[in-house]
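J.: heads up, no residue letters with this:
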């Protein structure tokens, strides 16, 4: 089989099966695992897959820059945001992550809702400036421009001095085996710090993130309360997550 044919075969596996297991592909095609791994390295370099131990998974489209991500699945993000906004109770305190889905959530909050919003995103804080009854706490640190959030040691330290009823967290990848992932190590550490300061943590993930993976793990499934998504009810990934005990809140 020619290299171009192997490439098409691998991409077909990602589309149809949602993953590539290198040893199985090698056995099916009668080639060495080294050859498969080289092909996967080439695909990963082009941003077409996310390599993991033993093979590869679909890469998340949410690893693009902040401006570009605003054009990715806007309807799905609005649906997820509308449902997630209902989790914030009057008088409650919420830690709100940054990113485009969280921004949609901030815009979906009732204008007169009395609440406390703790965030490390200046974009989120700015979106809530005209909410007269929302108390805002902005966590400082190094600004990670890719997602318009603060990260690093100073931001993590600031997060350790707050607490909330609820944390609403965005990720770029949602996969039953790999868990919840994102594309930057410092951002992943910040998300863990935020989640550790709330009584409950829900993950916000529009359908294009379901079944995909990024390089750095944020949290295992055991550390979250549930997942808010607009993915179809018959999505096989959701069925696997239910088997893992994950609560799914579906945004219709």
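T.: All right, it came through fine. Computed from a prediction, not measured in an experiment: that's the story for all the values here.
J.: C-alpha from now on. contacts and neighbour counts both.
T.: OK.
J.: show me where the stretch 51-200 of the chain has its helices.
T.: Ranges of helices in the stretch 51-200 of the chain, per DSSP state H, counting those that start in this stretch, are 66-69, 74-85, 100-108, 122-127, 152-159, 185-195.
J.: A further structure is provided below for comparison with the first:
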């Protein structure tokens, strides 16, 4: 394998694992640690990763680019999830909606409801729901993350900590029995944890492509959710492992 091919494969491994150690790369590529450290230095110069002690991690921007691209995939599965999860909403509920492509599909299912209070940090969800005069809509203030259509930061957290709602619907970047629900950075972890703390019940919307994977920051254990909604692509092994951790799972088809 040529050096450039190996470096492309290293980036592919990082997109799956988010961080990796040189010793793991030695097992995968069967080349010396010195050669791999050279690869990592060159990839860091190109702005594709950040070297850490003994390995490397994917840069946050690359993680977020992957999230945006994944949001364009699995649309049918996300619609199934949204159409099933909507049965858990009743009139006069107050809801927190996390930012994400699956929660956006869920928000679209809310458009025909009456007498709901919805709070979100997602700009696109807010634009969808503001068309319905029967929904009392709140957009969480704070710093806008350019190109990612959401707000976060200290102002956002202060807002969330001063409200109390019935239910929150969250979308993780990744989910596994071993690592729990994870997201790409510390700011998003703080946001999701604040939303859960302000809600009586927490629900997860997670298409199967995210299951069995992990992102950089853990924000919750599987047992902290009343229900997780996913599609039929989840493996039996992952389903059983999550259930052993106390997670209730609904398969949406």
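T.: Structure received. Computed from a predicted model, the values in this text were never measured in an experiment.
J.: just tell me which of the helices of the stretch 51-200 of the first structure ends up closest to residue 240 of the first structure.
T.: Closest of the helices of the stretch 51-200 of the first structure to residue 240 of the first structure is helix 74-85, at 20.0 Å (criterion: CA to CA).
J.: now the closest one: buried residues?
T.: 76-85 (16 or more other CA atoms under 10 Å).
J.: circling back: out of the helices of the stretch 51-200 of the first structure, which one sits most buried?
T.: Ranked by mean neighbour count, the helices of the stretch 51-200 of the first structure are led by helix 100-108 with a mean of 23 (mean count of other CA atoms under 10 Å).
J.: before we move on, back to that, can I get the buried residues of helix 74-85 of the first structure in JSON lines with distance to residue 217 of the first structure?
T.: Shown next, in JSON lines, are those (distance: CA to CA, whole Å):
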{"residue": "76", "distance to residue 217 of the first structure": "23"}
{"residue": "77", "distance to residue 217 of the first structure": "22"}
{"residue": "78", "distance to residue 217 of the first structure": "25"}
{"residue": "79", "distance to residue 217 of the first structure": "25"}
{"residue": "80", "distance to residue 217 of the first structure": "22"}
{"residue": "81", "distance to residue 217 of the first structure": "23"}
{"residue": "82", "distance to residue 217 of the first structure": "26"}
{"residue": "83", "distance to residue 217 of the first structure": "25"}
{"residue": "84", "distance to residue 217 of the first structure": "22"}
{"residue": "85", "distance to residue 217 of the first structure": "25"}
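J.: closest to residue 105 of the first structure among the residues you listed?
T.: Once CA to CA is applied, the member of these that ends up nearest residue 105 of the first structure is residue 81, at 4.2 Å.
J.: and residue 214 of the second structure, which of the three is it?
T.: coil (DSSP: H, G, I helix; E, B strand; the rest coil).
J.: residue in the first structure matching residue 169 of the second structure?
T.: Counting by TM-score structural alignment, residue 169 of the second structure corresponds to residue 168 in the first structure.
J.: shouldn't that match be in contact with residue 96?
T.: Yes. Contact criterion CA atoms under 8 Å: residue 168 of the first structure and residue 96 qualify, at 5.2 Å.
J.: quick one: common contacting residues for the two?
T.: residue 102 (CA atoms under 8 Å, 6 or more residues apart in numbering).
J.: how much space between residue 21 of the second structure and residue 146 of the second structure?
T.: 31 Å (CA to CA, to the nearest Å).
J.: have a look at these two and say which one is more surrounded.
T.: residue 21 (14 against 8; other CA atoms under 10 Å).
J.: comparing residue 168 and residue 96 of the first structure, which residue is more hemmed in?
T.: residue 168 (27 against 24).
J.: distance of that one relative to residue 25 of the first structure?
T.: Distance from residue 168 of the first structure to residue 25 of the first structure, by CA to CA: 38 Å.
J.: what does residue 141 of the first structure give?
T.: Distance from residue 141 of the first structure to residue 25 of the first structure, by CA to CA: 45 Å.
J.: residue 5 of the second structure belongs to a helix?
T.: Yes. The assignment for residue 5 of the second structure (three-state DSSP) places it in a helix.
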